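Visitor: below are the sequence and a predicted model; questions follow.
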Amino acid sequence: MKRAATLLLLATTLAASPLMAQTPAPQPILPESLRWFSPPNNPLVRGAWMLGAEQDAGAYVFRVTLARNAKLPVHTHPDTRHTTVLSGTLYVGFGDVFDESRMAAVPAGGLYVAPANVPHYLWAKDGDVSYQEVGVGPTATVPVAR
């Protein structure tokens, strides 16, 4: 009985070996390979598409860095965005007017959700901030006129 079990285990292992050999290795996307850009007239803000792109349909991952005191004025997005703060503390406010008294601090490791078409604004009040947004495109950043 033991010999039959051993032979069965050996046969299963040998049969599965070609399948395991065909499994592709992970392909990491590293920060140094990203193509960073800044919005017009706001050099304290940099962004890079890690997966997907603004005009593409489907899931995307967008990485952003804000230098100390950088502000993103009131804007919206056509899709819901889930944002995780990677480093620093990001101050976030919702509404049609940039109001520092109504902002919430989101520390590193925290997450906030910006619902589709809801005006919001951001500030790196205390120092440099890095965060990552995920959503489903196509997407855009639409400034809210005052």
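Guide: Yes, it's here. All of these numbers come straight from a predicted model, not from anything done at the bench.

Visitor: contacts and neighbour counts: CA atoms only from here.
Guide: Noted.

Visitor: which parts of stretch 33-48 are buried?
Guide: Buried residues in stretch 33-48, defined by neighbour count with 16 or more other Cα atoms under 10 Å: 36, 44-48.

Visitor: pull up the distance across stretch 105-122, start to finish.
Guide: This stretch, stretch 105-122, spans 10 Å end to end (Cα to Cα, to the nearest Å).

Visitor: ok so, going back, so which of the buried residues of stretch 33-48 comes closest to Lys125?
Guide: Taking Cα to Cα as the measure, Leu44 is the one of the buried residues of stretch 33-48 closest to Lys125, at 12.3 Å.

Visitor: ok, the residue lying closest to the closest one once chain neighbours are set aside - contacts?
Guide: Nearest residue to Leu44, sequence neighbours excluded (Cα to Cα, 6 or more residues apart in numbering): Ala67, at 5.1 Å. Residues near Ala67 by Cα atoms under 8 Å, 6 or more residues apart in numbering: 44-45, 124, 127-129.

Visitor: so is Thr13 in a helix, a strand, or just coil?
Guide: Here Thr13 is recorded as helix under DSSP: H, G, I helix; E, B strand; the rest coil.

Visitor: give me the number of residues near the residue nearest to Ala114 when sequence neighbours are not counted?
Guide: Counting by Cα to Cα, 6+ apart, Ala114 lies nearest to Arg81, which is 5.2 Å off, once chain neighbours are set aside. Neighbourhood size, Arg81 [other Cα atoms under 10 Å]: 21.

Visitor: included below, for side-by-side comparison, is a second structure:
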Amino acid sequence: MKVPYLIAAAAFCFGMSSPLMAAETDKPEHIVITPDEFVWVDGPAGLPSGTKVAILEGDPSKAGPFTLRLKVPANYKIQPHWHPAIEHVTVLDGIFHMGMGDKFDESLGKILPVGSFAVMPIKSHHYAWTGNEAATIQLHGVGPWGITYVNPSDDPRKQKK
């Protein structure tokens, strides 16, 4: 049961696709997984390093519904950005912070404790961060998921490694 999710996670993080994933998404199927079955891998290149992601449903890089969990470390920042499709975030563990706008300003953000929910409409400019503790969020939406930074120099994919 873990193999399809590992393949989906790898495809999401590395921008590849797999025939196995396509075959799985062609037909609806009942998905029942427990946390010990999640396959955690490094987060996508479009986010600053340090996150871990587990794909629970679908393939975020393709059209269709997807659900993933994202472990975000303490003292982490995602600069202002937007997505090409609606994004839903639920805080499952820790405290997550979000703000709206083109400039990162913690004073204008909102503290999101466990159980909080946020919806970002298509192309809504927003940013996020954690304080002194890590957080786990569930992100779901309809793919293809992508991230475009308001300031292109903030994009981790364009920064030297």
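Guide: Looks like it came in fine. If you're wondering where the values come from, they're calculated on a predicted model, not measured in any experiment.

Visitor: residue in structure 2 paired with the residue nearest to Leu44 of structure 1?
Guide: Mapped onto structure 2 by TM-score structural alignment, Ala67 of structure 1 lines up with Pro73.

Visitor: what number of residues lie near Leu9 of structure 1?
Guide: 12.

Visitor: name the element it belongs to?
Guide: Element membership for Leu9 of structure 1, per DSSP states H and E: helix 2-21.

Visitor: pull up the aligned stretch in structure 2 for the following helix or strand past that helix.
Guide: Following helix 2-21 of structure 1 in sequence order, the next helix or strand is strand 45-51 (DSSP H and E). Aligning strand 45-51 of structure 1 against structure 2 (TM-score structural alignment) gives residues 51-57.

Visitor: picking up where we left off before, how far away is the residue nearest to Ala114 of structure 1 from His120 of structure 1?
Guide: Counting by Cα to Cα, the gap from Arg81 of structure 1 to His120 of structure 1 is 11 Å.

Visitor: now for these two: what residues contact both?
Guide: Ala114.

Visitor: now do the longest helix belonging to structure 2: which elements does it pack against?
Guide: Longest helix of structure 2, by residue count under DSSP state H: helix 2-14. Contact here means 3 or more Cα pairs under 8 Å, 6 or more residues apart in numbering; DSSP states H and E; on that basis helix 2-14 of structure 2 packs against helix 19-26, strand 41-42, strand 52-57.

Visitor: how far off centre is the second one?
Guide: Which is strand 41-42 of structure 2. Offset of strand 41-42 of structure 2 from its chain centre (Cα atoms, centre = their mean, to the nearest Å): 12 Å.

Visitor: contacting residues around that strand?
Guide: 9-10, 13, 49-54.

Visitor: hmm, 6 Å instead?
Guide: 52-53 (Cα atoms under 6 Å, 6 or more residues apart in numbering).

Visitor: after superposition, how close is it to structure 1?
Guide: For strand 41-42 of structure 2, the mean deviation from structure 1 after alignment is 1.6 Å (mean Cα distance after the TM-score superposition for structure 1).

Visitor: tell me how many other residues surround Ile31 of structure 2.
Guide: 8.

Visitor: measure it to Ser116 of structure 2 for me?
Guide: If you go by Cα to Cα, the gap between Ile31 of structure 2 and Ser116 of structure 2 works out to 24 Å.

Visitor: what about stretch 103-122 of structure 2, start to end distance?
Guide: Per Cα to Cα, the first residue of stretch 103-122 of structure 2 is 18 Å away from its last.

Visitor: okay, that stretch sits on what stretch of structure 1?
Guide: Under the criterion TM-score structural alignment, stretch 103-122 of structure 2 matches residues 97-116.

Visitor: report the buried residues of the matching stretch.
Guide: Neighbour count says stretch 97-116 of structure 1 has 97-98, 103, 106-108, 111, 114 buried, by 16+ other Cα under 10 Å.

Visitor: over to stretch 24-32 of structure 2?
Guide: In stretch 24-32 of structure 2, counting by 16+ other Cα under 10 Å, buried: Thr25.

Visitor: before we move on, back to that, buried set for the longest helix of structure 2?
Guide: Neighbour count says helix 2-14 of structure 2 has 4-13 buried, by 16+ other Cα under 10 Å.
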